[in-house]
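[1] Curious how this folds, go ahead:
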Amino acid sequence: MHVTALWICFQVEWKSVTRLCHSKPLLTVNGEFPGPNIAVHEGDNVEVKVTNRVARNTTIHWHGIRQLRTGWADGPAYITQCPIRGGQSYTYKFTVKEQRGTLWWHSHLAWQRASVYGAFIINPRMPYPFSASIQAEVPIIFGEWWIADVEAVENEMTLYGGGPNSSDAYTINGLPGPLYPCSNKDTFIQTVERSKTYMLRIINAALNDELFFSVANHTLTVVEIDAVYTKPFTTTAIMIAPGQTTNVLLTANQVPDSSSMFVMAARPYLTSVFPFDNSTTVGFLKYKDTSPKKSNPPLKPYTSPPYNLPLMEDTVFATQFSNKLRSLASAQYPCNVPKKIDKRVITTIGLNLQDCPVNQTCKGYAGKRFYASMNNQSFVRPSMSLLESHYRNLTTNKLSYNFPEKPPNAFDYTGVDPLTKNMNTEFGTKLLVVPYGTELEIVLQGTSFLNVENHPIHVHGHNFFIVGRGFGNFDVAKDPAHYNLVDPPERNTVAVQVGGWAAIRINADNPGVWFIHCHLEEHTSWGLATGLIVKSGSDPSQCLLPPPEDLPSC
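    Below is the predicted model:
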């Protein structure tokens, strides 16, 4: 096994960046936007020293890294660590065990991941389980760009309880593309050679939007999701939710004409009632010109091209795409889905309204405030690290360990009238606690108090298997009989489909405290989150490691 110690230095700092005719200071890592890509090998020991050079707190989360027994390195603020204060440093130490593929890293405090993010690529020990000869591997990271200060957008949303202003552009590797003002030069261009095959490592780092992506006149072969190999299949486009990664193979099998290159484009999959950015970010595949008599085709913006993109409200395509995803389930890469479970938790997820407090101005629907919840519980982050409280057995009346394991009331979750029904959200920090090794099923039931929505739910510290999906209300008496327990997709982030539910199964074999939350940042800010405590087992190898000496304090 390839095992090395990889030492990386991160400097969180300000840098002036110009996009869409506007220049503004941007929070960055090592002065880069997006941040630096990290490439490691399966089995590597990784150490990343993060030095905070700005006058505000920060953290870094290694999205999708399982952090076996090293929850102190996971990164979500006040969940597994107190933030890194201005002028201070913290070294994240972890080992990449039995994982390979495309993941990513990002800040996990407030909305800082709007600009603090990058790819985390794990090179495998063994050859890829597909036969294609790959010419190059290309990270493709989607993001969002705000002309306004993102912190001010978040603060206004929190103050008035309304939907936040949308971003002003989507980006591909930090570049908006020529459909936006002043952005002809801010366009991502990937040069390819005819007949060669390329692996696109696609990451959705956008704050609040699921995205469709396609490459004009080309098909994509999906081979991996969330750093897990899949049964390959071809598609004209993909749907990718915030937090998810998807590796696709693209063969450059076209002949470019004399006036254009081939467009790669991303635009939102619309599942929100709030202001949203309905624009499209564009990059280009530029075929390498092997003829000395021809000049390179000029870069020409497209206003109505054949992008291969689904319509923004194409739930049929999104559903069909998700249904095609299957674990490879081979002898070398088995699908270790739990066939039986020890516990089933059914939780509603979604948005709801609360009456506006007296003498306050509220800008949510009908003059109320937006909140979000899981089983009527709107998560409140504590003032100190939950993991440290758990490890040191600290007690506080602000924490409780009785997260409800089913909705408090049964009703038509996806057909409710928001003007006559209300979740009556409770605010607090209730955690779900399970013994080490619990075979856990969580049914994520969507709701429609404001609109049927697609919620990308991310589970820290564990991968899981999506064993079932459906529209409408989950039926515990009927739906489990139709689960896929042979080759369900294995992920760390599930896009719970519009107006429906998803059932995931987890082998809770990683001791610690793990955040479970919606990866639409606005929803997490409103409380669509909870914490999962996995108790230590009886063997020392089943116990959380002690905290590092440089762990930040609150």
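[2] Please count neighbours and contacts with C-alpha atoms only from this point.
    OK.
[3] so what's the most centrally placed residue in the chain up against?
    Residue closest to the mean C-alpha point of the chain, counted by C-alpha atoms, centre = their mean, is Gly243 at 1.0 Å. With contacts defined as C-alpha atoms under 8 Å, 6 or more residues apart in numbering, Gly243 is in contact with His63, Ile203, Asn204, Ala205, Pro456, His458, Thr493, His519.
[4] how about this one, so we can line them up?
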Amino acid sequence: MPSCIKILLFFFISSARFTNSEAWGRHHVFFVKEASYTRLCETKTILTVNERFPGPTLYVHEGDTIYVKVHNNGRYNITIHWHGVKQPRNPWSDGPEYITQCSIQPGDSFNYKIIFSSEIGTLWWHAHSDWSRATVHGAIIVYPKHGITYPFPEPYQEVPIIFGEWWKEDIMEVLEEFVASGGAPRDSDAYTINGQPGDLYPCSKQDTFKLNVKYGKRYLLRMVNAAMNEIFFFAIANHSLTIVGADGGYTKPVTKEYAVIAPGQTLDCLLEATQAAGGSYYMAARAYSTAFGIPFDNTTTTAILEYDNGSNLPTTIPFPSLPFYNDSSAAFDFLISLKSPGPLLFPLNKYDMQIYSTVSVNAFPCQNNSCAGPNDTRLAASMNNISFVSQFIDILEAYYYNINGVFGTRFPSVPPLFFNFTSTNLPSILLTPKRATEVRVIEYNSIIEVVFQGTNLVAGIDHPMHLHGFDFYILGWGFGNFDKNNDPLKYNLVDPPHRNTVIVPINGWVAIRFKAHNPGVWFMHCHLERHLTWGMETVFIVKNGKEAQERILPPPQHMPRC
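    Next up is the predicted model:
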């Protein structure tokens, strides 16, 4: 065990790239425990991994299998999800609470087996229980196989850039208050870059994250959006970004003045240090938030890009130009510019099953007439008008061991009622969803198309939808209602983006396709944490194939107890 800890501590030392000649550890240890951090003039205790915030970065190569033993030394139950890692045939270590496992209780531990396959680039890990991921998260860097080089120019250095959210209160208090009220959660007090709010916030100047660069060198920024509830615009003053990867896969290189990144998403961006005069330049991120009349944290987090030869230059630091907070055109101009480099992993000219699902914010009647939702209601969220209810035994074990009564298999292929989903005036009778634990069973190796349709119930907003166990192609998107006759004619079937998290535009739709060649129980949900808490989720159960290598692996010993 001590040797494992030494290896993990070695990971903490540097953000520079580890070369292919260096040794790699297969066994790692995560100690989940509380630690004190000072932000925004105040000190508070947060849940951390190995007393780090953000947590340690994991470094692997394409196709590796590693083990991470998680010791829960905190006060709360915990699980860890390896976001974007497809875990072929191994849903047992995927991590979402009450979906593929029960929580690791305080004082207990669990050994995760993490199987990497085709992933390459930047991914991340995070808690997948309650709201613990606010502080329990970190990057995963997947390098090419030994002897394989990048398909883009070699960077001089690689730097994780992790966006987050910070509340002055304990995050569990924020969650408990939010759930009890029936309304929206309180806004965060700051956003962060690599754990630091930046010098636009009080008491934060001294600890603002700085990236020191050398003129003429190339840097690979490995971005992760670990924020709980906000999509971000990000830019660097007087510098452009060349995106070369997204969500653990390469993209065709494209150069942009700003980036858009949703909770759950990752980006790999090349930065050329081209300012011959040196100096310092702000890196900044702020929310992209489209919901009309819904409050959000409208602050801006900053870091500083500083040239080695810039210490004697004027102290005025240029600030980047960021799109306006609700500029959907700017957001989707960026998102649709990302293209898959190919070749396609399966034919996109047909599918075996289509699931057309609304994604909605809803409301339940308030039982005590004191709820903080609109018109004294309790806010909720749904897919196809079903607000998902978590059980207290996980769905994977219930499926594997044929335990009845835990879930139903009637998640619908279409909404129960068709109407003008994006109308500005929708009758209140449509607001109330059904509470249920419904999943969808899928045949092995079938090609699935999912069309997400945003609605204007309660409030229209963008939804970053994440699918566990798979990457998918994003074939098309648009504003308004999906037109099944005309919109598919405009699909990109040549080089569509290949991702694991997709943004459904406000009052619009997006269409994805994936091949169900990974048997198991796989979660699909909105990665805005408030919407996940409200029930915007479902589960896909992919059946076993006929061959031995097409079947779920047997469960590990000592799964956490419920």
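[5] What's the residue nearest to the centre of the first structure aligned with over in the second structure?
    Taking TM-score structural alignment, the alignment pairs Gly243 of the first structure with Gly264 from the second structure.
[6] can you give me the end-to-end distance of stretch 476-492 of the second structure?
    Counting by C-alpha to C-alpha, to the nearest Å, you get 6 Å between the two ends of stretch 476-492 of the second structure.
[7] Tell me the secondary structure at Val174 of the second structure.
    Of the three states, Val174 of the second structure takes helix according to DSSP: H, G, I helix; E, B strand; the rest coil.
[8] so it makes contact with Arg186?
    Yes. Between Val174 of the second structure and Arg186 a contact is recorded at 7.1 Å, counting by C-alpha atoms under 8 Å.
[9] More neighbours: those two, which one.
    Just comparing Val174 of the second structure and Arg186: by other C-alpha atoms under 10 Å the higher neighbour count belongs to Val174, 17 against 14.
[10] The more buried one maps to what in the first structure?
    Alignment of Val174 of the second structure against the first structure is given by TM-score structural alignment, with Val153 as its counterpart.
[11] Then Gly535 of the second structure?
    Structural alignment (TM-score structural alignment) places Gly535 of the second structure against Gly527 in the first structure.
[12] Just give me the neighbour total for its match.
    Summarising burial for Gly527 of the first structure: neighbours were counted as other C-alpha under 10 Å, giving 28.
[13] ditto for Ser195 of the first structure
    Quick note: Ser195 of the first structure (other C-alpha under 10 Å) scores 12 neighbours.
[14] Next: Ala180 of the second structure.
    Number of residues near Ala180 of the second structure (other C-alpha under 10 Å) recorded here: 11.
[15] for Thr18 of the first structure, same thing?
    Other residues within reach of Thr18 of the first structure by the criterion other C-alpha under 10 Å amount to 15.
[16] Then the one 4 residues further on?
    By the other C-alpha under 10 Å criterion, the neighbourhood of His22 of the first structure contains 12 residues.
[17] nearest residue to it other than its sequence neighbours?
    Once flanking residues are discounted, His22 of the first structure sits nearest to Ile147: 6.8 Å by C-alpha to C-alpha, 6 or more residues apart in numbering.
[18] do the same with Leu399 of the first structure
    Nearest to Leu399 of the first structure is Thr429, by C-alpha to C-alpha, 6+ apart, at 5.3 Å.
[19] Next, the contact list for the aligned residue in the second structure for that neighbour, please.
    Alignment note: Thr429 of the first structure maps to Thr437 in the second structure; criterion TM-score structural alignment. Residues counted as contacts of Thr437 of the second structure (C-alpha under 8 Å, 6+ apart) are Phe388, Val389, Ser390, Gln391, Val406, Phe407, Gly408, Thr538.
[20] Could you work out the most separated pair of the residues you listed?
    Greatest spatial distance among the contacts of Thr437 of the second structure (C-alpha to C-alpha): Val406 and Thr538, at 13.7 Å.
[21] what about those two, which has more around it?
    Summary of the neighbour comparison: Val406 of the second structure and Thr538, criterion other C-alpha under 10 Å, with Thr538 having more neighbours (26 against 17).
[22] Which helix or strand contains the more buried one?
    Counting by DSSP states H and E, the secondary-structure element that holds Thr538 of the second structure is strand 537-542.
[23] And that strand against the first structure, how far off on average?
    Mean deviation of strand 537-542 of the second structure relative to the first structure after superposition (mean C-alpha distance after the TM-score superposition for the first structure): 0.4 Å.
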